[in-house]
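[1] model the following, please.
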Amino acid sequence: MEIKRQLMVHNMLPEGSDALTINSGTTHHSKQKTATVNYKGVKFTPEFIPQAYVNKKDWRQLTAKELACLAPNEDRNDFNTIYLGEIPEALQACFETLHLVESTNRDEVFDRLEKDPPAIQKATELLNEFLLPKSNSKKFNFHCIGVNHPNLELVASNTTMLAVGHKESVRKLLGLHNDGTQLMTIKTAHEFGNRISINLGKDPRYFLFVNLHLMEAYKMLQERMSADEFMAVNITNIPAYFFSHFPDYPVLKVQQKQYQYYIAATDNCFHDGSTLGNKNLDITMVYFGSFQY
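    This next block holds a predicted model:
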């Protein structure tokens, strides 16, 4: 199935289009072998929630036609465009002083952050200088430092019901998903801004996404499903419905090297992150806002 002219990609990465690959679609997690995590004496095969769908692994470079389909135009904004780039050298140098890449677990990451308040203050100032020109509303907020094991097919999980200090092996991965909450619907998901996620880890990581607005996926389902079945589609279950009806719609993958970022309206598209093939701890910094450039 060919990709549609929907979400655009504004790519400022040094690697250009070489940072992007595309596949032939998705499959239910039970139909594809999951990689085993084996890190610092911890070995387990991640489990997924029952309704999770995952990307197929037949990645290839994009054709000229596919790249043209993703090319940005002057109508780009915070919900119709994925922005890719690299943080400024001064900010990179500031993060280098924290030695986060020497961490081997989540606790070590936060210990290093807590032990150097001046560096954190400097990083915050430089981040504000970097983000302010990209912010529509001039308002943005720090969301989290994300820490994941290496060699995870996909990284997102719902940890709200898990005990503090839980083992990574008990997490249930969501599969490709959208970040919608009870505050929004499929029709309003595009109104909630976007996020920037910066790779602070040693290894490259990957951002996977389907280049469709949530409303377009909704319309496609309406055309494919019976009226009674379509009535059940909502912002929570739309990924499972979409991937079961359109398993051949391609997924795109962006390689994020250290200090590279993506900006995406993750409420408004199917997506996930991946550390597959990595050997070192995955560390990201995430801000919420309404970013574009």
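
[2] all contacts plus neighbour counts: C-alpha atoms, from now on.
    Will do.

[3] how close does residue 133 get to residue 10?
    Residue 133 sits 16 Å away from residue 10, taking CA to CA, to the nearest Å as the criterion.

[4] nope, residue 82 is what I meant
    When residue 82 is compared with residue 10 (using CA to CA), they lie 6 Å apart.

[5] show me which of those two is the more surrounded one.
    residue 82 (25 against 21; other CA atoms under 10 Å).

[6] got the contact list for the more buried one?
    7, 8, 9, 10, 262, 263, 264, 265 (CA atoms under 8 Å, 6 or more residues apart in numbering).

[7] neighbours around the fifth one, how many?
    To tie it back to what came earlier, the one meant is residue 262. By the other CA under 10 Å criterion, the neighbourhood of residue 262 contains 24 residues.

[8] that one sits in which helix or strand?
    Here residue 262 sits within strand 260-264, counting by DSSP states H and E.

[9] give me every residue that touches the closest residue to residue 265 other than its chain neighbours.
    With CA to CA, 6 or more residues apart in numbering as the criterion, residue 265 has its nearest non-adjacent residue at 3.9 Å, and that residue is residue 194. Listed by CA under 8 Å, 6+ apart, the contact set of residue 194 reads 78, 79, 263, 264, 265, 266, 267, 288, 289, 290, 291.

[10] save these as CSV, and put in secondary structure, distance to residue 123 and neighbour count too.
    Output for the contacts of residue 194, formatted as CSV (DSSP: H, G, I helix; E, B strand; the rest coil; distance: CA to CA, whole Å; neighbours: other CA atoms under 10 Å):
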residue, secondary structure, distance to residue 123, neighbour count
78, coil, 24, 24
79, coil, 27, 25
263, strand, 19, 26
264, strand, 22, 29
265, coil, 24, 31
266, coil, 25, 25
267, coil, 27, 27
288, strand, 17, 20
289, strand, 18, 24
290, coil, 20, 25
291, strand, 19, 28
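
[11] please give me the structure for this one as well, since I'd like to look at both together:
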Amino acid sequence: MGTIENGIKIQCAGNLLDRTEISAGTERALGYSPAGIPFRTGAYKPKKPWRQLTDREAEVLMLKNKTNHTDYSSTVTILSLPEILKDKLSQLELHRVLSKYYFTKYYSKRESDFQNATRLLHLYFSSFNVSEREILASFFAVNNPNLETTTKYFEGRQYVGLHIDNWENATIEGAHLAQNRVCINLGLQTRYLLFVNQPLNNIKSRIVEKEGDFHLENTQWHLGQRFFKHYQSYPVVKIAIHPFEAYIAPTENMLHDGSTIQATKPDITFTLRGYFSV
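    The predicted model follows:
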């Protein structure tokens, strides 16, 4: 059994043990997802079974000694939207969305309402933006229910499993300087954030320990592949994101993905990027 080590921390209200599990490590993601779409060659996913955290593991993961602003490059924050914002978003009536295909038509029909919701979410999360750079890349997304991992590449033709975002074309060494991501659960059911709690520089160091160097053009995709090859017993963290909750995470500085496992209804999210700290 792999051991969770010090690295990226979690900040959330309530008991971390109630919403968090860890995997038995990772394994190759082979074949097709329940949506009928294949996994990319070389993709990895969490290995079952999932289990609850021990008290020691919770201690390692939980952020302690909070300062005025958390380190946006090494902290995952879970927060609940304020009631007034929940009420406004409820007016979108997203329970009417029965599929990703239908969402496109529904958005077109109520585009002004979605634009108003976007403005409200920008306004709310701007209070957490600790940079003069503007908030970027806001978009709605819809995923199928009951997926172990949710992210697709190549125009939706392949699932990629645990991966590293790279919107800013950052180097591995500079990934800690990239913007972090807000992802809000606007669906009716719980979704999950999956992640390896080690920043990219730590992951690169671990690969160098095994291989003596890290070549392969320093790409994020190869970094994940090499790490999982040598450290398949290292656990993946799975943390529940309930409806009208959001995570703020350094997704360009950690291996991660979303999951809609056990859900029966479409997964609907809204994403923002910026330098957010709570």
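
[12] where does the TM-score land?
    After superposition, the two chains reach a TM-score (TM-score structural alignment, normalised by the length of structure 2) of 0.90; 272 aligned residues with a CA RMSD of 2.0 Å.

[13] distance check, the residue nearest to residue 265 of structure 1 against residue 56 of structure 1.
    Look at residue 194 of structure 1 and residue 56 of structure 1: by CA to CA, they are 26 Å apart.

[14] quick revisit: looking at structure 2, name the residue matched to the residue nearest to residue 265 of structure 1.
    Counting by TM-score structural alignment, residue 194 of structure 1 lines up with residue 180 in structure 2.

[15] what is the burial count for residue 234 of structure 2?
    23.

[16] contacting residues for the residue nearest to residue 168 of structure 2 when sequence neighbours are not counted?
    Spatial nearest neighbour of residue 168 of structure 2, chain neighbours left out: residue 178 (6.8 Å); criterion: CA to CA, 6+ apart. Residue 178 of structure 2 makes contacts with 73, 168, 170, 250, 252, 253, as judged by CA under 8 Å, 6+ apart.

[17] ok so, going back, corresponding residues in structure 2 for the next helix or strand after the strand holding residue 262 of structure 1?
    With elements assigned by DSSP H and E, the helix or strand that comes after strand 260-264 of structure 1 is strand 271-274. Counting by TM-score structural alignment, strand 271-274 of structure 1 lines up with residues 256-259 of structure 2.

[18] next: stretch 242-257 of structure 1.
    Mapped onto structure 2 using TM-score structural alignment, stretch 242-257 of structure 1 spans residues 227-242.

[19] where's the equivalent of residue 57 of structure 1 over in structure 2, which helix or strand?
    With the correspondence set by TM-score structural alignment, residue 57 of structure 1 lines up against residue 48 in structure 2. For residue 48 of structure 2, there is no helix or strand it lies in under DSSP H and E.

[20] measure residue 48 of structure 2 to residue 158 of structure 2 for me?
    Distance of residue 48 of structure 2 to residue 158 of structure 2, computed by CA to CA: 22 Å.

[21] those two: who's more crowded?
    residue 158 (19 against 12).

[22] enumerate every residue touching the more buried one.
    For residue 158 of structure 2, the contacting residues are 37, 38, 39, 40, 152, by CA under 8 Å, 6+ apart.

[23] change it to 10 Å
    32, 33, 36, 37, 38, 39, 40, 41, 43, 151, 152 (CA atoms under 10 Å, 6 or more residues apart in numbering).

[24] from those residues, which would you call buried?
    Among the contacts of residue 158 of structure 2, those scoring as buried are 33, 38, 39, 40, 43, 151, 152 (criterion: 16 or more other CA atoms under 10 Å).

[25] and residue 287 of structure 1, which of the three is it?
    At residue 287 of structure 1 the chain is in strand, as set by DSSP: H, G, I helix; E, B strand; the rest coil.

[26] that one: neighbour count?
    The number of residues packed near residue 287 of structure 1 is 20, by other CA under 10 Å.

[27] what does it align to in structure 2?
    So, by TM-score structural alignment, residue 287 of structure 1 is matched to residue 272.

[28] now its match, nearest residue through space, not along the chain?
    The nearest residue in space to residue 272 of structure 2 (CA to CA, 6+ apart) is residue 138, at 4.5 Å.

[29] list the residues that contact the corresponding residue of structure 1 for that neighbour.
    Under the alignment by TM-score structural alignment, residue 138 of structure 2 pairs with residue 143 in structure 1. Going by CA under 10 Å, 6+ apart, residue 143 of structure 1 touches 195, 196, 197, 285, 286, 287, 288, 289.

[30] host element of the first one?
    Following DSSP H and E, the helix or strand that holds residue 195 of structure 1 is strand 194-199.

[31] what angle separates that strand from strand 260-264?
    Between the axes of strand 194-199 of structure 1 and strand 260-264, defined by axes from the mean of the first three to the mean of the last three CA atoms, to 10 degrees, the angle is 160 degrees.

[32] so how far does strand 194-199 of structure 1 sit from its counterpart in structure 2?
    Compared with structure 2 after fitting, strand 194-199 of structure 1 deviates on average by 0.5 Å (mean CA distance after the TM-score superposition for structure 1).

[33] re earlier: how far apart are the match of strand 271-274 of structure 1 and its match in structure 1?
    For stretch 256-259 of structure 2, the mean distance from the matching residues in structure 1 following superposition reads 0.5 Å, by mean CA distance after the TM-score superposition for structure 1.

[34] gap between that stretch and the chain center?
    Centre-to-centre, stretch 256-259 of structure 2 and its host chain are 5 Å apart (CA atoms, centre = their mean, to the nearest Å).
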